[in-house]
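Engineer: structure for the following, please:
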Amino acid sequence: MKTWNWGSAARRGARVALAALALWGMLAVAPNAARAEASVPEPAGYRMEDYRAPTPATLQGATIVDTATAERLWRAKSAIFLDVLPRPEKPANLPAGTIWRDKPRPHIPGSLWLANTGYGALSPDMDAYFRRGLETATGGDRAKAIVFYCLKDCWMSWNAAKRALADGYTDVLWYPEGTDGWAAAKLPTELATPFK
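Structural biologist: Next comes the predicted model:
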């Protein structure tokens, strides 16, 4: 005759109940988490402040690429990569004799660094620099694939990609993970020098 072990049955029942509650909790939380990520709307214009903040999941007119896609494009040399991370300027009021060293910028090898071109508003000189950089990088072909990036949760690349679209470039790609995603995938980098 088989005896029933109430203790183990109760434990099994408790485990099943806990698993069901955990699953229900995951289902209840998952849509909220997805809504939180999708809740950053695309602004009508450029982002003008707080550039290091969550970005939208989209950019109208552009193609969004993840790290695997960016790597494929880079390895195939089928797109131009433009880094738009700002470069800290040397302060004008440094005491005499102060040594200023630029912070190294490791970026995707072969990229063109158009430093400081991702701000929401550009001075006429900076706007001309941005346009000249795009012209140089593409050889004047506005249909060439261009990947814009900086860092994760950085509006600079979003703004720059939007600006390129407004300037008539037709194959604009935005890589929102930037060098953070690239480095996390253990892909190679090189030290950047700003375009002149």
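Engineer: can we go C-alpha only for contacts and neighbour counts from here?
Structural biologist: Noted.
Engineer: let me see the contact set for the spatially most central residue of the chain.
Structural biologist: In the chain, the C-alpha nearest the mean C-alpha coordinate belongs to P176, at 2.0 Å (Cα atoms, centre = their mean). The neighbours of P176, taking Cα atoms under 8 Å, 6 or more residues apart in numbering as the test, are 55, 64-66, 149-154, 157-158.
Engineer: D66 - how many residues pack around it?
Structural biologist: By other Cα atoms under 10 Å, 14 other residues sit near D66.
Engineer: contact partners for it?
Structural biologist: By Cα under 8 Å, 6+ apart, the contact list for D66 reads 175-177.
Engineer: what do you get for M126?
Structural biologist: The contact partners of M126, by Cα under 8 Å, 6+ apart, come to 116-117.
Engineer: once you drop chain neighbours, what's closest to A121?
Structural biologist: M48 (6.9 Å; Cα to Cα, 6 or more residues apart in numbering).
Engineer: element containing the one you found, please.
Structural biologist: Using DSSP states H and E, M48 maps to neither a helix nor a strand.
Engineer: need the contact list for it.
Structural biologist: 119-121.
Engineer: now rank the residues you listed by neighbours and give me the top one.
Structural biologist: The most crowded member of the contacts of M48, judged by other Cα under 10 Å, is Y119 (23 neighbours).
Engineer: before we move on, back to that, so can I have a markdown table of the contacts of D66 showing secondary structure and distance to K186?
Structural biologist: Shown next, in a markdown table, are those (DSSP: H, G, I helix; E, B strand; the rest coil; distance: Cα to Cα, whole Å):
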| residue | secondary structure | distance to K186 |
| --- | --- | --- |
| Y175 | coil | 16 |
| P176 | coil | 17 |
| E177 | coil | 13 |
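Engineer: compare with the first, here's sequence two:
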Amino acid sequence: MRPSFGRAVRLRPTSAIVIVGGLALALVLAGGQAPAAAEPVVSEPSDYRLDNYRAPVPATLAGARVVDTAGAKALFDAGRAVFIDVLPVPPKPKLPPGTIYRQKPRFDIPGSVWLPDVGYGRLNASMDGWFRDSLARLTAGDRARDIVIYCLADCWMSWNAARRAVAWGYTSVIWYPEGTDGWAFEDLPLERRDPEPRPEETGG
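Structural biologist: I've put the predicted structure just below:
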């Protein structure tokens, strides 16, 4: 069963830390409530993530550069990087005959390319080849070209896909872990995007 990829909500900080006399005092700004517990530190695994793809991700990816939304926006403004969305496409549900089905629209970083399903922990030969060929096409065979790979916030799909690009010899892989959730949170522009046809849809 494929995972559900709902929208993550990022909250602005509600507490601050002040150092007084060498002691850290937490000043809670939300009506005296205790500060929220810090998110657990996630260690970078030694292999691809195989399940539970919508969960907290590590802060690092060996061989790749990690950027926040400001860094992704700078790359977008420079206009030289290839932005690749790897959000999976939900499978079409079983519906009664004659039912009209419309997939929920995806709003994406302008000019990006949506390569769905390439972030699973294991890819069959067809999908593996399709991802390799797509990267070669999008970079015009230049493995030093900046590639920004993303999905949603807390999405291991983007981590897996970026790790694959690194393993295949791309030397300027940039992982954007906040993805379109972080982009939208900063009110940056989005445009409607359709996924690139997968091999199963083209007979490949």
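Engineer: quick revisit: show me what the residue nearest to A121 of structure 1 aligns to in structure 2.
Structural biologist: Here M48 of structure 1 is matched to L50 in structure 2, going by TM-score structural alignment.
Engineer: average offset of the helix ranked longest in structure 2 relative to structure 1?
Structural biologist: Determined from DSSP state H, the single longest helix within structure 2 is helix 125-138. Helix 125-138 of structure 2 differs from its equivalent in structure 1 by a mean of 1.2 Å after superposition (mean Cα distance after the TM-score superposition for structure 1).
Engineer: name the residues of that helix that come out as buried.
Structural biologist: 127, 130-131, 135 (16 or more other Cα atoms under 10 Å).
Engineer: with stretch 71-89 of structure 1 instead?
Structural biologist: Buried residues in stretch 71-89 of structure 1, counting neighbours by 16+ other Cα under 10 Å, are found at 71, 73-74, 79-87.
Engineer: and L61 of structure 2, what's its match in structure 1?
Structural biologist: Match for L61 of structure 2 (TM-score structural alignment): L59.
Engineer: what about that match, how many neighbours?
Structural biologist: L59 of structure 1: 20 surrounding residues under other Cα under 10 Å.
Engineer: any idea how far V40 of structure 1 is from it?
Structural biologist: Per Cα to Cα, to the nearest Å, L59 of structure 1 is found 11 Å from V40 of structure 1.
Engineer: and what of A128 of structure 1?
Structural biologist: From A128 of structure 1 to V40 of structure 1 the distance is 30 Å (Cα to Cα).
Engineer: what is the burial count for G182 of structure 2?
Structural biologist: 21.
Engineer: so it, which state does it fall into?
Structural biologist: helix (DSSP: H, G, I helix; E, B strand; the rest coil).
Engineer: I'd guessed it sits against A153; true?
Structural biologist: Yes: counting by Cα atoms under 8 Å, G182 of structure 2 touches A153, with 7.0 Å between them.
Engineer: strands of structure 1, start to end?
Structural biologist: For structure 1, strands defined by DSSP state E occupy the ranges 63-64, 80-83, 106-107, 112-113, 146-149, 172-174, 190-191.
Engineer: the fourth one: average distance to aligned residues in structure 2?
Structural biologist: Okay, so that is strand 112-113 of structure 1. Mean for strand 112-113 of structure 1 is 0.5 Å (mean Cα distance after the TM-score superposition for structure 1).
Engineer: remind me what that strand packs against, helices and strands.
Structural biologist: strand 80-83 (3 or more Cα pairs under 8 Å, 6 or more residues apart in numbering; DSSP states H and E).
Engineer: which part of structure 2 lines up with the strand it packs on?
Structural biologist: Under TM-score structural alignment, the match for strand 80-83 of structure 1 is residues 82-85.
Engineer: distance from that stretch to structure 1 after superposition?
Structural biologist: Stretch 82-85 of structure 2 differs from its equivalent in structure 1 by a mean of 0.4 Å after superposition (mean Cα distance after the TM-score superposition for structure 1).
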